[in-house]
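Colleague: Give me a 3D structure for the following:
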Amino acid sequence: MPDRPIRLYGDPVLSTVSDPIDRIDDGVRGLVADLIDSVKVEGRAGVAACQIGVGLRAFSYNVDGVVGYLINPEIIELDGEKTEIDEGCLSVPGLWFPTPRHPYAKARGTDLDGNEVIVEGTGTLAQALQHETDHLDGIVYLKRLLPEHRRDAMRAVRESEWF
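Modeller: This is a model prediction of the structure:
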């Protein structure tokens, strides 16, 4: 399966809450394969299904050489004071802004066999878990920015070549 084109900010699929995956079938297996292939592209830490145009609750991650995925993920624990960390998004290409995130996150989901999977971590993995779960809830990271950064971000988006 090839990596799929990434939907850009402004596409309605990115602001829509993704539907739960009720059963594992060939379509879901293909989606997970596409998510894995898409996240393996250099410089990518995560890809949510909505970013490739599919409104289902699944994402892949690629952090520190570990590639994985979660189906129907939910954040079950966040720890530590939120701190601003530079964050970007494939759907907002070329733009990075300080985004408040917890330094630790734990997510629960399932794999293609229906087994429960727990993924937890700090740093980039914690950031990716929060970022990708937000995508599935119809939230692009720009909505998480503090007001002074959000104004700059929205201006940069409007002035970008891709918008």
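Colleague: C-alpha only now, for contacts and for neighbours.
Modeller: OK.
Colleague: who's in contact with Ala33?
Modeller: Applying C-alpha atoms under 8 Å, 6 or more residues apart in numbering to Ala33 gives the contacts Met1.
Colleague: element containing it?
Modeller: According to DSSP states H and E, Ala33 maps onto helix 26-39.
Colleague: structure for this one too, so we can compare:
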Amino acid sequence: MAILKIARMGHPVLLRRADPVPDARDPDIRRLIADMGETMLDAAGLGLAAPQVHVPLRLFVWRDGDRVRALVNPALTLLGPAEATGWEGCLSIPGLRGNVPRAARLLFRGQDEAGDAVEGEAEGMAARVMQHEVDHLDGVLYPMRMTDFTQFGFNEELARSSTAAAAAITAARERSA
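Modeller: Below you'll find the predicted structure:
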């Protein structure tokens, strides 16, 4: 296995629609999935799409607890009108984070790392990660989904401002007590 180079925002591979994987059982695809899993873990990511490692194919890997899973030629169906806004980062946009609205639940289908058909339902963080990764397959980066750019910034600044906000709330509560 190998650690792959991650494409960063601005690289054209991140802005195009990825091509379908012709054969999920191809040994080269299985090797790519293994290398992507190793790369994602090494970079402390929650998910990684093939275009992020300069391969314009429709597949991604994600963490499922302690296990790395893959979804090849994924199709997502968003369930219900419920939407959740949550903080996202991206290995292709290092050091930044933004608050992104996503569907709260979804159905997914495609092929797994062995090339077998798979389908299921995801919610919460798993649904968020899957939507983020499928966006990569469609040439969409998370800032393109944001609706409030006051909720976008460098990790260190956001952490500092949230610490300051928490301290101000605590101080106000102590004054009113």
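Colleague: Just give me the mean distance for the helix holding Ala33 of the first structure relative to the second structure.
Modeller: Compared with the second structure after fitting, helix 26-39 of the first structure deviates on average by 1.6 Å (mean C-alpha distance after the TM-score superposition for the first structure).
Colleague: buried set for the helix or strand following that helix?
Modeller: Scanning forward in sequence from helix 26-39 of the first structure by DSSP H and E, the next helix or strand is strand 46-48. Going by neighbour count (16 or more other C-alpha atoms under 10 Å), the buried part of strand 46-48 of the first structure is 46-48.
Colleague: just stretch 20-33 of the first structure next, same as before
Modeller: In stretch 20-33 of the first structure, counting by 16+ other C-alpha under 10 Å, buried: 28, 31-33.
Colleague: closest to Asp111 of the first structure among those residues?
Modeller: Val32 (9.5 Å; C-alpha to C-alpha).
Colleague: Quick one: residues contacting the closest one.
Modeller: With C-alpha under 8 Å, 6+ apart, Val32 of the first structure has these contacts: 58-60, 69.
Colleague: State the three-state secondary structure for the nearest residue to Tyr69 of the first structure once chain neighbours are set aside.
Modeller: Distances taken as C-alpha to C-alpha, 6 or more residues apart in numbering place Ser60 nearest to Tyr69 of the first structure, at 4.0 Å, with adjacent residues excluded. Counting by DSSP: H, G, I helix; E, B strand; the rest coil, the backbone at Ser60 of the first structure sits in strand.
Colleague: Count the residues that sit near Ser60 of the first structure.
Modeller: 27 (other C-alpha atoms under 10 Å).
Colleague: Repeat that for Pro12 of the first structure.
Modeller: Close neighbours of Pro12 of the first structure, defined as other C-alpha under 10 Å, add up to 12.
Colleague: Give me the residues contacting the helix or strand containing Phe97 of the first structure.
Modeller: In this assignment (DSSP H and E), Phe97 of the first structure forms part of strand 92-101. Under the contact criterion C-alpha under 8 Å, 6+ apart, strand 92-101 of the first structure has outside partners 8-9, 82-89, 127, 130, 141, 144-146, 149, 153, 156-157.
Colleague: For PyMOL, write the selection for the buried entries among the residues you listed.
Modeller: For the buried members of those, the matching PyMOL selection, counting by 16+ other C-alpha under 10 Å, is:
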select buried, resi 8+9+85+87+88+89+127+130+141+144+145+153+156+157
